[in-house]
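Asks: can't give you the sequence, but here's the structure:
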């Protein structure tokens, strides 16, 4: 039995943060510098009273409306997030209720970030192939904006908020191939929020950067990525009996354009095969890959063989080839 990506829908919150707004706060960090270093012009930002369960529910509702999906047919819900509403209960259980899914629908959280879409697809495929579930919705929902201190101009420039809902089933638009996955927790402290919980993470007056907020060691993350990703791509080629020439498109986690261009050149991927689509979204963590894939599908630009690769926080990494049907 095979598993397929059947449909994808994405939800972007209505709030936004432009480069001009960031430059107004930080005059030394002008708009053109942000474009050159990161490749982002604007990013969607959730409002103060909007949380991950809200965005996830919006994405599911949009998916079901857009593709006329009967919610009663969904029998497994995976919510991939590193910005849960609470430490407990699972955000997935809250979303099951908010979205009006059946009480016969299983619901679990996956605490995974930049590789989360790939990890989520691997779990969803396993559920379908093992006949544990017939229709799995994988939601990737992140609001890193609530993890970022207002004085952290670097991370403010990088990250945006978004949620995507992907339906995985026994039939669909893209067959899910074989996975290559890995992790190395020795790098955990290089991208971390030591304290947290979205609904308890309120910014106090005269607050200064501390362990309640996102810390990222950019150079360490870059060095990890430069080493791990080329090896990941080679492993994924082997597991799917593919190569650089046979893959039509590459969709990597949209970390920032500098890193993406570095990886593209190091792996020698032709520019026309390598998709970068983050200018209007920023780095939306686990939602970057489905946003790019959704845009390709909607524009009829998705090709026959697409390699998806995620990497980052954890450290963790994963890749898979999907095949257009």
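Replies: Looks like it arrived, so ask away. Nothing here was measured: the structure is a model prediction, and the numbers come from that model. Residues are numbered from 1 along each chain as shown.

Asks: going forward, measure contacts and count neighbours with C-alpha atoms only.
Replies: Fine.

Asks: and the residue nearest to residue 233 when sequence neighbours are not counted, how far is that from residue 151?
Replies: Nearest non-adjacent residue to residue 233, counting by CA to CA, 6 or more residues apart in numbering: residue 319, 7.2 Å away. Distance, residue 319 to residue 151, by CA to CA, to the nearest Å: 34 Å.

Asks: Those two - which one has more neighbours?
Replies: residue 319 (30 against 13; other CA atoms under 10 Å).

Asks: Helix, strand, or coil at that one?
Replies: Counting by DSSP: H, G, I helix; E, B strand; the rest coil, the backbone at residue 319 sits in strand.

Asks: I'd guessed it sits against residue 181; true?
Replies: Yes - contact criterion CA atoms under 8 Å: residue 319 and residue 181 qualify, at 6.6 Å.

Asks: Show me whatever sits in contact with both of these two.
Replies: Counting by CA atoms under 8 Å, 6 or more residues apart in numbering, the common neighbours of residue 319 and residue 181 are residue 232.

Asks: here comes the other one, which I'd like you to weigh against the first:
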């Protein structure tokens, strides 16, 4: 059996942390206590003017490739999860392929599933590898959500940040990804969306992120617990067999509620939302890379990654690292 196994991880956060007090100083009508109490977020990072998703993706990708001990040209598949691409087209993945100097004409494409994007991209890449058509995939989540925030809406602008995370998946006889599940229900799209579009050289509609926070919370807690159980069951395991849970880093209340519903103790849940906020498709690989590099996640341990995002989309991956 061919497995898709994580060979290396990398991440990137732009600039210096922007604290809650920094947002207040910039004129956002909020407070550190209001933000931390409701979300657990203490800081986030914003890309400077001119920095794009592919800029951040390149740095994260190079770090993942280095950690994997391979060359860039060994990558024969690139999947980038982003809702904030550099261009309408070509894809950010194609731009990243060029920037990395990869000339082997392997496949490169983007996935748009918002905050579930990385899980979607990882699951897709795994199927390419298990089919035998590709040997080594670069999977990236990269976002510049600061460009689509309404700074007069304190209910959303304090939540999000920019960043990128990446993994190299490679074909292996040793166990890697053990199970995955992807879902969507488009009927829920009004509770989290950016309802604008570009046509005839103009932005039509609302170009900013809009969210019904209470509705998102209720939906997210339910589907994250359900999809985690789905992949755990699919891998023939129980929640007690899972060493680490890495949920999408959106809100500490959602993270805590999900862990509680699954029966996973707090000490086995990776939390990074406090230091970079909600980075959408980048949040899971950012948390994964941190926990691997600081030594918490060890080879052979079982990890559940799970995300939920606008669409609505949700999904999970069970893997043995």
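Replies: It's in. Every value quoted in this text rests on a predicted model; they were computed, and no experiment measured them.

Asks: Quick TM-score on the pair, please.
Replies: TM-score of the superposed chains, computed with TM-score structural alignment, normalised by the length of structure 2, equals 0.91; 315 aligned residues with a CA RMSD of 2.1 Å.

Asks: For residue 315 of structure 2, give its distance to residue 203 of structure 2.
Replies: Using CA to CA, residue 315 of structure 2 is found at 31 Å from residue 203 of structure 2.

Asks: So between the two, which is more surrounded?
Replies: Neighbours per residue, other CA under 10 Å: of residue 315 of structure 2 and residue 203, the larger number sits with residue 315, 29 against 11.

Asks: counterpart of the more buried one in structure 1?
Replies: Using TM-score structural alignment, the equivalent of residue 315 of structure 2 in structure 1 is residue 318.

Asks: how about the spatially closest residue to its match that is not a sequence neighbour, what does it touch?
Replies: Closest residue to residue 318 of structure 1 apart from its sequence neighbours, by CA to CA, 6+ apart: residue 181 at 4.2 Å. Residues counted as contacts of residue 181 of structure 1 (CA under 8 Å, 6+ apart) are 119, 232, 316, 317, 318, 319.

Asks: Tell me which stretches of the stretch 51-200 of structure 1 form strands.
Replies: 76-80, 106-110, 135-142, 162-169, 174-183, 191-192 (DSSP state E, counting those that start in this stretch).

Asks: mean shift of the first one relative to structure 2?
Replies: Looking back up the chat, that one is strand 76-80 of structure 1. Superposed on structure 2, strand 76-80 of structure 1 shows a mean distance of 0.9 Å to its aligned residues (mean CA distance after the TM-score superposition for structure 1).

Asks: what's the spacing between that strand and its chain's center?
Replies: Here strand 76-80 of structure 1 shows a centroid-to-chain-centroid distance of 13 Å under the convention CA atoms, centre = their mean, to the nearest Å.

Asks: Identify, by residue count, the longest helix of structure 2.
Replies: Longest helix of structure 2, by residue count under DSSP state H: helix 213-234.

Asks: Check the mean deviation of it from structure 1.
Replies: So helix 213-234 of structure 2 averages 1.6 Å relative to structure 1 (mean CA distance after the TM-score superposition for structure 1).

Asks: in a helix, that's where residue 5 of structure 2 is, yeah?
Replies: No - Residue 5 of structure 2 sits outside any helix when classified using three-state DSSP, being strand.

Asks: Name all residues that make contact with the nearest residue to residue 192 of structure 1 once chain neighbours are set aside.
Replies: Among residues not flanking residue 192 of structure 1 along the chain, residue 215 sits closest, at 5.4 Å (CA to CA, 6+ apart). Contacts for residue 215 of structure 1 were tallied using CA under 8 Å, 6+ apart; they are 190, 191, 192, 193.

Asks: before we move on, what about residue 54 of structure 2?
Replies: Residues near residue 54 of structure 2 by CA under 8 Å, 6+ apart: 85, 86, 92, 93, 95, 96, 142.
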